[in-house]
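Asker: dropping a prediction and its sequence here:
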Amino acid sequence: MSASKLEIKFLGTGTSQGVPVITCDCDVCISDDPRDKRLRSSIAIKKGNTQIVIDSGPDFRQQMLRAQINHLDALVFTHAHKDHIAGMDDVRAYNFKAQKPMEVYCTDLVFENLKREFHYVFDEAFQYPGIPRVDRIRIDKSEPFKIGEMTLVPIEVMHYKLPVLGFRVDNFTYITDANYISESEKEKIKGTEILVLNALRKEKHISHFTLEEALDLIEEIAPKKAYLTHVSHLMGRHKDIAKELPENVSFAFDGLSIKST
């Protein structure tokens, strides 16, 4: 593994609805604690001069402005649910600044969905200067791939019946939208020092790890540090639920920045 440190920024740590949820007046949604304000899940990873973002949901524009990300080498997609791809149109700003297409890394399944959602990007009949320009690069889930100074190892997890990719970069692993990971894919995670894992709520869910399930997996993998993301308002207020966690586990929050060890 490379000795160069990774810089990781949590751009969003919420669910598909975000937190607060529209029309909800629960204690979490009306909280004035900024840690309880969660945009849709996404992270930025920087290594040397290379910077990528994993997933561009509906809040992508807001996240890029808030994090002051003025240079972006690539978008990497975990899966094609709307809360993870909806903001791809806003790569236009990076096209204009860099004067080149944005590299977009995804599986064939995700690409088929991107072509439906953003038909005007890929259909030659709709081509004109104002649309996003992207270069799609295929991810083979069984093969690591390089983006600039980073090597990413795909990790296939299951989101109910939908295959989703997590990614390991050096000693950092990011997994969102999962409720099952096979033993063979867990082998790719073992030895990681920093693990980010989804934990939706305490109650059982059909397609996401609960808090208990996430903590059990973290105990099995045994990273030095773990962060929980894709957190619902049903989990509770950050200041309260943080007290329930083991010493090496924290709830991530929007704007949190960490570095690999």
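Answerer: Happy to help now that I have it.

Asker: when you work out contacts or count neighbours from here on, use the C-alpha atoms and nothing else.
Answerer: Will do.

Asker: so what touches stretch 128-148?
Answerer: Residues from elsewhere that reach stretch 128-148, judged by C-alpha atoms under 8 Å, 6 or more residues apart in numbering: 50, 73-74, 89-92, 95, 100-108, 111, 120-121, 151-156, 165.

Asker: now do the SS call for the closest residue to residue 91 other than its chain neighbours.
Answerer: Excluding the flanking residues, the one nearest residue 91 by C-alpha to C-alpha, 6 or more residues apart in numbering is residue 132, at 6.2 Å. Classification of residue 132 by DSSP: H, G, I helix; E, B strand; the rest coil places it in coil.

Asker: how many neighbouring residues does residue 132 have?
Answerer: Using other C-alpha atoms under 10 Å, residue 132 has 22 neighbouring residues.

Asker: which residues of the stretch 101-250 of the chain fall in strands?
Answerer: For the stretch 101-250 of the chain, strands defined by DSSP state E, counting those that start in this stretch occupy the ranges 102-106, 134-138, 145-147, 150-159, 162-169, 172-175, 194-198, 225-229, 249-251.

Asker: comparison target, given below:
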Amino acid sequence: MKVKFLGTGTSQGVPVITCQCEVCKSLDYRDKRFRASIHVEVDDKSLVVDTGPDFRMQMLNASVKNLDAIIYTHEHKDHTAGLDDIRPFNFVQKKDMPIYGRKQVLEQIKTEFAYVFSDKKYPGVPQIKAIEINDAPFEIGGTEIIPLPVWHYKLPVYGFRIKDFAYITDTNNIPEETLVLLKNLDVLVLNALQKAPHISHFTLEEAIEMAQKIGAKRTFFTHISHRLGMHDEVEQSLPDGIFLGYDGLEVVLN
């Protein structure tokens, strides 16, 4: 199983338009962050979690030639806006793209991409098969996916567990019943927005505390704001076994 970080940035990405802070002006490639997304290769399947505004460049940069399904954490635009760019996969694979999400996510996608679901479709629009999920585990090509309910302030969001890997972004509240599903992880990916308190995301300190509570062998932080600081400086301050994710990072699970 291999996980590639397609994007590790917050909703504005890094650098932020017009910003002149040291992070946004950094020449370190690890300080350049697309919107949060991952590519998972598991059991001969190719999966993506979330298609933000940078989806096209993420697919090109990662040289993804085949995509079996897309799984959505929630309906915010920085996680859905790139959906139209699945069209080349439709063309090459000659089939609809399965997309998985809770009811409210799929309804939002059907509103924002109404032309995709119209009875009279314009030629060449994305071909999509929308599949509703809930808290119950589901399968993609025989691989079990376990939804991980968390809260993004008052918005319900899903993380996902695949084998001994778990991905949770856009949260500041992981319920106890979800923590039970996070035992015995090899790798955990968790959001760590910034150092200052935030209404709907873990701060760096909160993310470290939660990572240590969950106790995965390795934890990587994502959904990172320019306000967190320089990648190199922040990572040096982290406890053993906890790292900052960065765009292009590949993590292999045995």
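Answerer: Right, received. Where do you want to start? Here the structure is a predicted model, which means the values were calculated and not measured.

Asker: figure out which of the strands of the stretch 101-250 of the first structure is closest to residue 35 of the first structure.
Answerer: With C-alpha to C-alpha as the measure, strand 249-251 is the member of those nearest residue 35 of the first structure (9.3 Å).

Asker: the helix or strand just after the closest one aligns to what range in the second structure?
Answerer: As assigned by DSSP states H and E, the chain's next helix or strand after strand 249-251 of the first structure is strand 257-259. Taken onto the second structure by TM-score structural alignment, strand 257-259 of the first structure occupies residues 250-252 there.

Asker: show me the contacts for the alignment partner in the second structure of residue 160 of the first structure.
Answerer: Aligning on TM-score structural alignment places residue 160 of the first structure opposite residue 153 in the second structure. Applying C-alpha under 8 Å, 6+ apart to residue 153 of the second structure gives the contacts 171-173, 199-201.

Asker: find the residue at the geometric middle of the second structure.
Answerer: residue 37 (3.4 Å; C-alpha atoms, centre = their mean).

Asker: can you tell me what that one aligns to in the first structure?
Answerer: By TM-score structural alignment, residue 37 of the second structure lines up with residue 42.

Asker: same thing with residue 129 of the second structure?
Answerer: In the first structure, residue 129 of the second structure lands on residue 135 (TM-score structural alignment).

Asker: rewinding a little: mind checking how far the match of residue 37 of the second structure is from residue 11 of the first structure?
Answerer: Residue 42 of the first structure sits 5 Å away from residue 11 of the first structure, going by C-alpha to C-alpha, to the nearest Å.

Asker: check residue 190 of the first structure too.
Answerer: Separation of residue 190 of the first structure from residue 11 of the first structure (C-alpha to C-alpha): 25 Å.

Asker: between these two, which one's more packed in?
Answerer: Ranked by neighbour count (other C-alpha under 10 Å), residue 190 of the first structure and residue 11 place residue 11 first, with 29 against 15.

Asker: which ones are touching the aligned partner of the more buried one in the second structure?
Answerer: Using TM-score structural alignment, the partner of residue 11 of the first structure in the second structure is residue 6. Going by C-alpha under 8 Å, 6+ apart, residue 6 of the second structure touches 34, 36-39, 58-59, 62, 247-249.

Asker: okay, helices next: where are they in the second structure?
Answerer: Remark: helices assigned in the second structure by DSSP state H are 55-62, 77-80, 87-93, 103-112, 114-117, 176-179, 204-214, 231-236.
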